Every structure is written in structure tokens, then in C-alpha cells.
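> Sequence plus the predicted model coming up.
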Amino acid sequence: MSRPLTPLWLSAPSRFAALKPIPARWGLALLVLVLAASLTALASPGPPPVSHSPATRADDMADVVLYESIVSGVRAGGNYYAVTAAALRTGNYPLRPFITFRLPTLAMVQSLLPAPVTIALLYLLAAGVLLAWFVRLRPAFARAPPRAIAVILLAGGMAAFVQADLVGFHEVWAGLLIALSLALRKPNRWVEAAAFGMIAMLIRETAVLYVGIMAMLAFAEGHRREAWGWVATLAIFAVVVTLHAYAVSQVVRPLDPTSPGWSGLLGFGFFVKTMTISTALNLAPAWLAALLVGLTLFGWAAWRDPLALRALATIGAYALLLGLFGRTDTFYWGLMIAPTILIGLAFLPDGLRDLIVAARDRRRITVTRMIR
């Protein structure tokens, strides 16, 4: 058996360092397939371009304007569900099923706080995510330069999360909370992670995917107490959603429009495209950005750490959600995983080197019998 090579950036050998040649060659073939699939993003539909003109803000940021009007109505003393129903009707949005109404958590908090305070809280949360991941990633890298690169990649994934105009966007808050929860979770410290995961669900319901994955992996690894803690947050969320559905039913009228559904079936390329437009990859050529998304998935797979498994499983779940159910106007679902996805590129050098070396290993052991 070949001895693992000295790591390039990481403190410990990558997941592929001790692979035998045949599995390594299959791994390379799978990587090629992922990269080829990533390039389908070039043909995938996307949202219409944003003009950034103040005159067209209502069209470019229709959802943001909607959430701002709801917060204004609640701040003026209106009932959240009545205000939201009126705003949805005014904007020609569907009101059925009940999940077309966001949970009231974020709007209620915003209505109680001055706008500058809410923006400051968003920036504080973003700073907390950066700090938590810096602390979590520091032992993973052997030297300071790759640590700095990993933090820069994290910042690149958070480019859309420090825009004051998006302070009312639910996915912005939920995505940061998921990133913070991931960074804080350790086998012997999971309560804070579960708490932030629950807050993420109460702001944006699709965060239930992340919490469900954390619960399943905790069960699979034998962390029973932690697993039941995550299940408890899911139970609380189920109660809240039930009450929310009832409240929505009280303000919806029989003739209110129904959502066209979420069976977009746009495929893996659409997921890749959402990642390129939700992160700093938006600045790169489309073909390069698409390939980098595929490579960052490989990078996460290369890091031998329980956190990498959780991050990759979470990214995979939202990739499936976007590929199967996303529409061009729901590309913002990708914001749920955007903050952390690019960090995977920091694990790429070790993982790719180790996989290639393992695939090319042709050494044989020759046993010679000597007779005296």
C-alpha cells in the first residue's frame, strides 16, 4: 500500500490520499462527468438581467419591494396575514397554497426595529459567519496563506449577503444562519448549531432540508442525543407551520390565484447557474464559473472531516431541490447554500493531486523466494 503524500495545503491527507488505483480512476471519471454536467449551465435558463436603474427597481427587485411593503404595513399597525394577503393581491402574486406566505418571523422583527438597526444586525450576522468559519477552518490548513484563501472564498460566497437592499430577503438571513450553524456544530457542541438551524427554519421554511440532514447524519454517526435535539427543532417547526397554515386560511379568498407549482425540472445545470449568479463567480466568464462550481463540489468531497460531509450533503440537497422544483424566478433558493459553497475550492489542490497520483499508481509488489 502506498504511503499518503505530504499534504500541500491541508494539515492532514485528503480523503483521496489512500485510494487504490481503480477506485481513484473511477473518481477521476466521476469528476469529469460532474464538470461536463456543470457546463450544461451555459444552456440553462436564468432570471432576466437586472438593470440596476432606480426607475426600474420595482421590476428588478419585485420580491424585495413586496417584503418592504409588508414590513411597512405591519409597522403601521396592520395584522401580518391581512397585510401580506393585500400585498400579494396588489402584486398579482399567488396566495395558494399557504406556503406562498412567508412565515411572519422576519417581518415582525423588522417592523419592531428601525431600518438601520436591522441592517446593522445583518452585517453583524455576516461578520459572525466569517469569524466562526475562520475559527473552524484554522486547524484544517497547515499554513496561513491557504487559510486566508479559504476566508476569501467564503467572502466571495457572501457577496450578496451584505447588500442593504436585500435586508428584507428571507433567504439572505436563512443562508447566513445555516452557514453559522454549520460552522458551530461539533460532536460535543451542537446546541448552538441546532438553535441557529431552528431560527433559519422560522425565517425560511426551506431551511428544513438542512435541519433534516443534520438530524439524519447525527443518527447515522451514533450521536443520539444530538439527533433528538435536531428532531425537537423539527417538531417545533411543524407546530409553527401548522398554526401558520391556519392563519393563512383565514385571509385567503376562494378566487385568489394558485401557484403554478414548483416542478421546474431544470436540472443540474440550473443549480450550477444559480450558484454562479449568487456568488462572486458572477464576475467570471460563464464557462469558467460553471467549472468552478463543479470543482468546489469535488473540493468538499476531498476534505476528510465530518463538517465536509454535512456541507456536501446540504449542498446536494439544495442542488436536488433547485434541479427538480426550481423555476427561473425562484433562483434565489440558491442563497441558502451560497455563503459556504466556494470554500470547497480551498480543498481542491490536495484532493486533485492525491486523486491523480492514486490513479496513476502502477507499483507492484514482487515476492521472490530465495533458496540457500
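Noted; the coordinates are in hand. This is a predicted model, so every value here is computed, not measured. Residues are numbered from 1 along each chain as shown.

> contacts and neighbour counts: CA atoms only from here.
OK.

> So which residues of the stretch 1-150 of the chain form helices?
All helices of the stretch 1-150 of the chain, identified by DSSP state H, counting those that start in this stretch, fall at 21-38, 57-60, 62-75, 80-90, 105-112, 115-137, 144-157.

> Let me have the ones you listed in a markdown table, adding distance to Ala284 and mean neighbour count as columns.
Below are those laid out as a markdown table (distance: least, C-alpha to C-alpha, whole Å; neighbours: other C-alpha atoms under 10 Å):
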| stretch | distance to Ala284 | mean neighbour count |
| --- | --- | --- |
| helix 21-38 | 15 | 16 |
| helix 57-60 | 22 | 14 |
| helix 62-75 | 26 | 20 |
| helix 80-90 | 36 | 18 |
| helix 105-112 | 33 | 18 |
| helix 115-137 | 23 | 17 |
| helix 144-157 | 12 | 19 |
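
> ok, and here's another one to check against it:
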Amino acid sequence: MTAPEWNRFAHWKAGPARAVLALLLTFLVLAAITPMRSGEGVHTSLAEGRKVEEGAKARDEDLALYDRVTEHLRRGENYYEAVAIEHRASRYPLRPGFAVRLPTLATIQAQLPPPANPSDGGKVEALLALALIAAILIVWWRRLGEEPGGEGVRLWATVLVFLGVQILSIGYFFVLHELWSGGLLALAMGLYRPEKGKWTGAWIAAAAALSLREHALPFVLLLGAFALWNRRWREFGAWALLVGLFIAAMALHLHTVAGLVRPDDPVGPSWLTLRGLSGWMSMVVLSSNLRLIPAMLAGPLMVLMVFGWAGWRTPIATFATLLFLGYGLAFMIGGRGDNWYWGMMIAPMMWLGLAFVPMALKGLASAAFPSAKAAASSEGA
């Protein structure tokens, strides 16, 4: 009986399979011993992981800044003038303009009733977060029932999706642009079914994510590349249009910020930090529920998430694997310790990969050691 067609590694030749197996074991060991750092120190355990939410500070400095900017907007003030005031008060840079967030999230939150305590989040935002979580779970439950290999792990995989997106319900993080943008990308990924002509919903969700945080751009570019590769010209045109609209909006944003800059405003430190594997793991672990378990387990679990996605042979799994590896490379090159929340862009959907780890391991092992597989088969006969 041949291995399932949706097992990517099962039909590989022994040489490449053994190389990937050795690479996997190497990364698992490295992930277990690599330190994960936030702006407040090294994450090592459950208690340390909670520093992100509780810590010695009453509120993370970045989050407190977003709180204050939103309060300015509730008083009817201009977003960019409010940003300039608060950035200067906190000695935050206005240069380069990318240091200033897009106005979308603050503008929306300013229209909602203010929370009694910013650290707890607002009630309307909590309802919106729960609605987004429910939408993600429903979309992926349906998708897993239709995807090759998804039906067999449907319940377990949906539980894993919940563990990934549950972070959306934490009120402490509601002012983070990456939180909402990452949740919308998780929804977009579940809605993306171009083989059935269904990509409009994904386009809308991705556009919303991009309007909140420019870090969603790689997601859009990769979907555009997939459409181009498969010669789906209408879909490719839609993604190209979205990129064009984003570039125009970002140019206007940067131009507006540049008009506020004074000679004495500080220039932000470089995001080119070359933190390597620690940068990738720090971003993902500290911005997900992996932060609640010891670091020596959280790191290998993150590696297995990507491995599980890689082992599932479907178009969406190929897309997800390339997406997570691409963001991982970016996190290894850029981003500082106080940018830990960037990982929220991808962390919610990485969890689903764990559902396919057993299948991927079985396929990889049988491909790497075909003689053992053949011997087992002959003994069974």
C-alpha cells in the first residue's frame, strides 16, 4: 500500500530524506538551547514568559504609547499631531517614518467606548476579537474537512488553531496592530481557495490586515506570486492592485510624518540586528501561547510547527511553509528585543502544523530508511 499522496516526504529518495531528517534534528537541538530575548530579558519559563504581559512595568511602553495616542483621537485631535506629541514625550523616533504606525487601528478604536482599564481592553473590542476567533475556527473547520489529509486530523487540528488564535482574546494586547493584522491573515489563509475560484474573501481580509500593519505585505506578495505562477491572471491583477493601493497609502503616510519631523527629533536605531535563530524564536514564542511553557520546549515545538506544515502536501501547506520560513528569515535578520510582538503576524496559524507532525515524521523516516520499511512489510506478510 503506497503512502498517502498528501504526505510530502513519503515518496522522497533516501538521500534527500536523510538530509532533511538530519537538518530537523539539528534545528530541534539548537531551538532547545537558543535563548529567547524580549526587551526585558531572557525568557526561560512560565514565570519569565509572563513578563510580556505583567512584568515590572504596569504597561509595556509601546502599548502605553498607543493608549495615549488613541486618547488624543477621542478628544478630536489629529492622529499625526498626536503621534508627534507622544513620540517626543517618550523620546520615540519619528525618523524613519516607518517608526510611526498607520492610523487605521487608532482611528477605529477611538470610535469605540474607552476601556475602564487599558490593560484589560474594551468590551466592544473583546466582542470583535471573539467574533474574529469564531470566524477563523469555522473557516478552518470547513477547510480541513475538504483538504486531502485534513479530515483525519480535523478535530485535533481545530483545537490547535484555537490555541494559536486564542491570543486574540487577551485584552492587554488589543492596541497592538500585529494582533489584529495576524488574526486577519489567519482568516485570509483559511478563506483562500483559488482552485475553487474562491479568493475574494481572502483578498478582503488581507487588505484589512495590510491597512493595519505593513508587515502583512509579504503575505500579499506571496499570494500574488502564487497566482502569477499558476497563471490566474485575474487574481494576480487583484493582488497587484492591492499592493499598488498600499504603496500609495504608505507614501502618503510617510510624507505626512516627514512634514512633522524637526531637526532635534531622534533617529530610530537600525532594525538590522542579525539575531539569527534567537530572533526568529523570540518573535514567535513571546507573541504566542508558547510563552507559557519552558523555553527549552517552546523552541523545538516552534520548529515542529513549521515541519508539520512542510510535510502536508497541499497548496495551502506549501504556501504556509514558504510564508513562515520567509518571515523567519526576516526575523533572524531584523527586529530588536522590544519588537517581540511582530511574531503575532504568523504565530496564530503556525500551531496547525503540529497536527501533521506524526504523518510528516512517518513519511520522512520511511523515505530515509526504505530498507527498514521493506523489512517490516515482509515480516508482516
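All right, it came through fine. Fair warning: this is a prediction, and the values are worked out from it, not measured in the lab.

> out of the helices of the stretch 1-150 of structure 1, which comes closest to Trp287 of structure 1?
helix 21-38 (8.8 Å; C-alpha to C-alpha).

> Pro21 of structure 1 and Leu355 of structure 1, how far apart?
9 Å (C-alpha to C-alpha, to the nearest Å).

> Trp190 of structure 1: which of the helices of the stretch 1-150 of structure 1 is closest?
It is, among those and with distance given as C-alpha to C-alpha, helix 115-137, at 13.9 Å.

> list the helices and strands the closest one packs on?
Using 3 or more C-alpha pairs under 8 Å, 6 or more residues apart in numbering; DSSP states H and E, the elements in contact with helix 115-137 of structure 1 are helix 144-157, helix 170-184.

> which residues does Asn78 of structure 2 contact?
His72 (C-alpha atoms under 8 Å, 6 or more residues apart in numbering).

> related to what we said a few turns ago, ok, which of the helices and strands packed on helix 115-137 of structure 1 comes nearest Val231 of structure 1?
Of all those, helix 170-184 comes closest under C-alpha to C-alpha, at 15.3 Å.

> The closest one vs structure 2 - mean distance after superposition?
On superposition with structure 2, the mean distance recorded for helix 170-184 of structure 1 (mean C-alpha distance after the TM-score superposition for structure 1) is 0.5 Å.

> and that helix, which stretch of structure 2?
Taking TM-score structural alignment as the measure, structure 2 aligns residues 177-191 with helix 170-184 of structure 1.

> Locate the closest residue to Tyr80 of structure 2 other than its chain neighbours within the secondary structure: which element?
Once flanking residues are discounted, Tyr80 of structure 2 sits nearest to Val257: 6.9 Å by C-alpha to C-alpha, 6 or more residues apart in numbering. Using DSSP states H and E, Val257 of structure 2 falls within helix 233-258.

> thinking again about what came up before, make a markdown table out of the helices of the stretch 1-150 of structure 1 and add distance to Gly175 of structure 1.
Formatted as a markdown table, the helices of the stretch 1-150 of structure 1 follow (distance: least, C-alpha to C-alpha, whole Å):
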| stretch | distance to Gly175 of structure 1 |
| --- | --- |
| helix 21-38 | 22 |
| helix 57-60 | 21 |
| helix 62-75 | 16 |
| helix 80-90 | 23 |
| helix 105-112 | 13 |
| helix 115-137 | 10 |
| helix 144-157 | 11 |
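
> Out of the ones you listed, which gets nearest to Arg364 of structure 1?
Across these, closest to Arg364 of structure 1 is helix 21-38 (C-alpha to C-alpha), at 11.4 Å.

> residues in contact with the closest one?
Contacts of helix 21-38 of structure 1 (C-alpha under 8 Å, 6+ apart): 16, 268-269, 272, 290-291, 293-295, 298, 355-356, 358-362.

> Just give me the mean distance for that helix relative to structure 2.
With mean C-alpha distance after the TM-score superposition for structure 1, helix 21-38 of structure 1 averages 2.3 Å from its match.

> swap in stretch 117-125 of structure 1?
Counting by mean C-alpha distance after the TM-score superposition for structure 1, stretch 117-125 of structure 1 comes out at 1.9 Å.

> Can you check which part of structure 2 that stretch sits on?
Counting by TM-score structural alignment, stretch 117-125 of structure 1 sits on residues 124-132 of structure 2.
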